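Asks: Sequence first, then the predicted structure, then my questions.
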Amino acid sequence: MIEIIEGIYKGRSEGKILVSINGVVFGIITDAESFSEFNEGDKILVYTKLIVSQEDMTIYGFDSKVKKETFEKLIKVSKLGPKTAIKILSSTTVDFLSNAIATGDVEKLSSIPGIGRKTAERMITELKDEFEVVEVNEEMLEAIEALVSLGYSKTQARNAVSKVLKESPNISNVSKIIKEALKILAKI
């Protein structure tokens, strides 16, 4: 099993990131947001899941352990394969997914591209005990959405807003959160 790959980021190609380790370049399938802020030549750490089928060995990669664990839970659902799981993780956040499954919200789940009502119901039935409701900070979500609308990736926006809220947990004004996050993003 390959748990983590650490190497040099070589770019993105057709839904994969390319990671070089001692001259060998691995193509690792990932969701749309993971690693979007990296530049070629950056050192990168990828949480991975190796899936072996009759035709192929495929490495799926994630920018966080939580996202990897969520992927592993999703692929346990009958008739939901790794490609669909990656599509789900590309379309939503782990918190949104966790809350929708934990609360049994079929409508929220079926609003995710590629997830119909039957798949949403199956996900809830098979995964309800594996997910918990996550406390969601509405100001944080609003600030992230605003930064994404300004052209930043979800990952960049989420990281910047999280950093702002860690440094100043008492900020509750969305515009102040955005202003501070923009200062952080300007340094990148």
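Replies: That came in fine, so what should we check first?
Asks: CA atoms for contacts and neighbours, from now on please.
Replies: OK.
Asks: and stretch 164-175, how far apart are its ends?
Replies: From its first residue to its last, stretch 164-175 covers 12 Å (Cα to Cα, to the nearest Å).
Asks: Could I get the full set of helices for this structure?
Replies: Counting by DSSP state H, the chain has helices at residues 65-74, 82-91, 94-102, 106-110, 117-127, 138-149, 154-167, 174-186.
Asks: helices or strands next to the second one in the packing?
Replies: Spelled out, that is helix 82-91. If contacts are counted by 3 or more Cα pairs under 8 Å, 6 or more residues apart in numbering; DSSP states H and E, helix 82-91 sits against helix 65-74.
Asks: ok, and here's another one to check against it:
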Amino acid sequence: MIAFLRGELVAVQRGDRSSVTLNVNGVGYRLMVPQRLLQQMPAIGDTVQVFTHLAVRETEMVLYGFESSAERDLFTELIKVSGVGPALGVALLNTLNLEELVRAVVTENVRMLSLTPGVGKKTAQRLVLELKTRLSTWRQEADVPVAAAGGPPSSIYGEVEMALLALGYSPSQAVKALQAVGQQQGDRLGQSVEDWLRTAIAYLSQESV
């Protein structure tokens, strides 16, 4: 297995099939990558290191590239799930970052997983069923957080988070707001979804000013 490649960035392709091409000791490697990785790419001609997974199909071999070994390992776990191929694995990582995706599986947040195009309720439930135990152990070993410290109680976390997403906030914004609000006012807000939601929106409104 090719664990990673380090070489000169010679091409970047954006769009539905985003990819980068690296020149490694005179050999050009094209890697299919999540779109969010393109935002981390240096200028053409600079040296970059990308962690890789080689997918072998009947008619071709495809290299997939990731920002970190943890993201690569999560992708490997995703594509072990029945009905989840490499394309859908990349789509999941395009929609949710590593921490958000692991948290959604471990906390059984089917609605969060279903935000990914192509992932319906049944696929999301299968991801939870097949990965929850494995990812609970893996994220501890890889030191991947799954909950915002000081956020809402686990019994209402998913409901508050999904309400923020329905209002148009990104997963990252929702997590940041809930963490900040929890640290500042968590004891006062208790189990009230409405209070958590209202306070989180107020926090995000101040952040945008």
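Replies: Arrived safely, thanks for sending. What you see is a predicted model, and the numbers here were worked out from it, not measured in a lab.
Asks: circling back: of the helices of the first structure, which is nearest Asn39 of the first structure?
Replies: The closest of these to Asn39 of the first structure is helix 154-167. By Cα to Cα, the value is 13.1 Å.
Asks: that older thread, mind putting the helices of the first structure into CSV with mean neighbour count?
Replies: Below are the helices of the first structure laid out as CSV (neighbours: other Cα atoms under 10 Å):
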stretch, mean neighbour count
helix 65-74, 17
helix 82-91, 19
helix 94-102, 20
helix 106-110, 19
helix 117-127, 18
helix 138-149, 18
helix 154-167, 19
helix 174-186, 17
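Asks: Nearest to Asp42 of the first structure among those would be which one?
Replies: Nearest to Asp42 of the first structure among the helices of the first structure is helix 154-167 (15.6 Å), distances taken as Cα to Cα.
Asks: so that closest one versus helix 174-186, what angle?
Replies: Angle between the axes of helix 154-167 of the first structure and helix 174-186 is 110 degrees (criterion: axes from the mean of the first three to the mean of the last three Cα atoms, to 10 degrees).
Asks: State the distance from the nearest residue to Leu197 of the second structure once chain neighbours are set aside to Leu78 of the second structure.
Replies: Leaving aside its chain neighbours, Leu197 of the second structure sits nearest to Val160 (6.0 Å; criterion: Cα to Cα, 6 or more residues apart in numbering). According to Cα to Cα, Val160 of the second structure and Leu78 of the second structure sit 26 Å apart.
Asks: same check, this time on Leu96 of the second structure
Replies: Remark: distance between Leu96 of the second structure and Leu78 of the second structure (Cα to Cα) = 13 Å.
Asks: try Pro145 of the second structure
Replies: Distance, Pro145 of the second structure to Leu78 of the second structure, using Cα to Cα: 18 Å.
Asks: and if you look at Ala55 of the second structure?
Replies: Note on Ala55 of the second structure: its distance to Leu78 of the second structure, by Cα to Cα, is 13 Å.
Asks: What of Leu135 of the second structure?
Replies: Counting by Cα to Cα - Leu135 of the second structure and Leu78 of the second structure are separated by 10 Å.
Asks: Give me the common contacts of Leu96 and Leu78 of the second structure.
Replies: With contacts defined as Cα atoms under 8 Å, 6 or more residues apart in numbering, no residue is shared by Leu96 of the second structure and Leu78.
Asks: what's near enough to touch Glu159 of the second structure?
Replies: Applying Cα under 8 Å, 6+ apart, the residues contacting Glu159 of the second structure are Val193.
Asks: Quickly find the element holding it.
Replies: Following DSSP states H and E, one finds Glu159 of the second structure within helix 154-166.
Asks: so that helix corresponds to what in the first structure?
Replies: With TM-score structural alignment applied, helix 154-166 of the second structure matches no range in the first structure.
Asks: Would you mark the buried spots in that helix?
Replies: For helix 154-166 of the second structure, the buried set under the neighbour-count rule, 16 or more other Cα atoms under 10 Å, comprises Tyr157, Gly158, Glu159, Val160, Glu161, Met162, Leu164, Leu165.
Asks: tell me which of those is nearest to Gln39 of the second structure?
Replies: Leu165 (22.3 Å).
Asks: quick one, what contacts the residue nearest to that closest one when sequence neighbours are not counted?
Replies: Once flanking residues are discounted, Leu165 of the second structure sits nearest to Pro171: 6.6 Å by Cα to Cα, 6+ apart. Pro171 of the second structure makes contact with Leu96, Glu100, Glu161, Leu165, according to Cα under 8 Å, 6+ apart.
Asks: Stretch 51-64 of the second structure corresponds to what range in the first structure?
Replies: Stretch 51-64 of the second structure maps onto residues 47-60 of the first structure, going by TM-score structural alignment.
Asks: which position in the second structure aligns with Val77 of the first structure?
Replies: Per TM-score structural alignment, Val77 of the first structure is aligned with Val81.
Asks: burial of that match, as a residue count?
Replies: Using other Cα atoms under 10 Å, Val81 of the second structure has 17 other residues around it.
Asks: so who does it touch?
Replies: Contact analysis of Val81 of the second structure by Cα under 8 Å, 6+ apart lists Arg126, Leu127, Glu130, Leu131.
Asks: quick one, what contacts the first one?
Replies: For Arg126 of the second structure, the residues meeting the contact criterion (Cα under 8 Å, 6+ apart) are Val81, Ser82.
Asks: That concludes my questions; thank you for your assistance.
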